[in-house]
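J.: okay, structure incoming, though there's no sequence with it:
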């Protein structure tokens, strides 16, 4: 099954790739490696904000991380001239979780992105990753994730 078909089966429509918010590009291709800039938790209503360990629970943080993963795939699709099926492998995610100093469940939050990518992409969605705490993130968002992908 194609990735596009699987996303449709899951009821996921990739949004237009978000434009960068500052002086950087949304992605860089180097051969078959695609580096995607950090994608922040954002939905149709705007930024998904909150601080884990203060005013946001793990489940809400995981949902915010899933939104980041959807934005990452939107950038991959844009980088592949609209063809998400050119994606070969999610290689690595680096995730930043807006959290208090004593919050230690960043991996559980980032599972929202990881679980979605495996559900949507199968083995091609399995990846290496880092899940780190951040004292704050742009616009007060809950999660930001950048990614490295292999494309054809």
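T.: Arrived safely. Here the structure is a predicted model, which is why all the values come from computation and not from measurement.
J.: contacts and neighbour counts: CA atoms only from here.
T.: Fine.
J.: how about the contacts made by the residue lying farthest from the centre of the chain?
T.: In the chain, the residue that sits farthest from the middle, by Cα atoms, centre = their mean, is residue 102; the gap is 24.0 Å. Residue 102 is in contact with residue 53, counting by Cα atoms under 8 Å, 6 or more residues apart in numbering.
J.: which SS class is it?
T.: For residue 102, the secondary-structure state derived from DSSP: H, G, I helix; E, B strand; the rest coil is coil.
J.: ditto for residue 93
T.: strand.
J.: use this one as the comparison:
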């Protein structure tokens, strides 16, 4: 039987990518008690890097939002893997940390990271409302436009 969150994803027309393997000396997630920590997820769709470049230079704010949304989809894919395929075990998205690859004159980091925040809200409803940081970075791994990490409460 399909879970409540899987049904919500289908209702929203959302397909999750494959959970990406780590590219350096870290693991994609760790769990301590009821807290799941998801490592920073970048703009990769099933192994293909997307949104390579800087927001405000190579991409508009709206395209940056799309990049942040892709990072959030990767967070959900990692959470699903960590929870044995059962996203219904997510009880609350506690915090997102968003990093925007941008130049020194770019100031709309919060608007970009809204792409990730809005996805969490759309998928989990009130349980998707979270604390957040949205900061600029002079570069990100692979020159991707956005990276987002997450702290999630789980049952």
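T.: Structure received. Remember, predicted model here, so these are calculated numbers, not experimental data.
J.: before we move on, back to that, show me what the residue farthest from the centre of structure 1 lines up with in structure 2.
T.: The alignment partner of residue 102 of structure 1 in structure 2, by TM-score structural alignment, is residue 105.
J.: and the gap between that match and residue 42 of structure 2?
T.: Note on residue 105 of structure 2: its distance to residue 42 of structure 2, by Cα to Cα, to the nearest Å, is 22 Å.
J.: got it, and residue 154 of structure 2?
T.: The value you get for residue 154 of structure 2 to residue 42 of structure 2, if Cα to Cα is used, is 23 Å.
J.: got it, and residue 100 of structure 2?
T.: On the measure of Cα to Cα, residue 100 of structure 2 and residue 42 of structure 2 end up 10 Å apart.
J.: show me whatever sits in contact with both of the two.
T.: What both residue 100 of structure 2 and residue 42 touch, as defined by Cα under 8 Å, 6+ apart, is the set 146-147.
J.: one step back: quick one, which of residue 154 and residue 42 of structure 2 is more surrounded?
T.: When residue 154 of structure 2 and residue 42 are compared for neighbours, residue 42 comes out ahead with 29 against 18, by other Cα atoms under 10 Å.
J.: quick check, that one in contact with residue 144.
T.: Yes - between residue 42 of structure 2 and residue 144 there is a contact at 6.8 Å, judged by Cα atoms under 8 Å.
J.: next, count neighbours for residue 28 of structure 1.
T.: 13.
J.: all strands for structure 2, in order.
T.: For structure 2, strands defined by DSSP state E occupy the ranges 29-32, 35-42, 44-45, 48-49, 90-101, 131-137, 146-154.
J.: ok, which of those strands comes nearest residue 65 of structure 2?
T.: For residue 65 of structure 2, the closest of these is strand 146-154, at 8.9 Å, according to Cα to Cα.
J.: tell me which residues of the closest one come out buried.
T.: 146-154 (16 or more other Cα atoms under 10 Å).
J.: would you mind measuring from the alignment partner in structure 2 of residue 129 of structure 1 to residue 59 of structure 2?
T.: Under the alignment (TM-score structural alignment), residue 129 of structure 1 pairs with residue 132 in structure 2. Distance check for residue 132 of structure 2 against residue 59 of structure 2: by Cα to Cα, it reads 22 Å.
J.: check residue 123 of structure 2 too.
T.: Distance from residue 123 of structure 2 to residue 59 of structure 2, by Cα to Cα: 26 Å.
J.: for residue 39 of structure 2, same thing?
T.: Taken as Cα to Cα, the span from residue 39 of structure 2 to residue 59 of structure 2 is 24 Å.
J.: next one: residue 107 of structure 2
T.: Residue 107 of structure 2 is 14 Å from residue 59 of structure 2, by Cα to Cα.
J.: between the two, tell me which one has more neighbours.
T.: residue 59 (17 against 13).
J.: which residues touch the more buried one?
T.: 51, 53.
J.: try it again with 10 Å
T.: Neighbouring residues of residue 59 of structure 2 by Cα atoms under 10 Å, 6 or more residues apart in numbering: 51-53, 65, 67, 102, 145.
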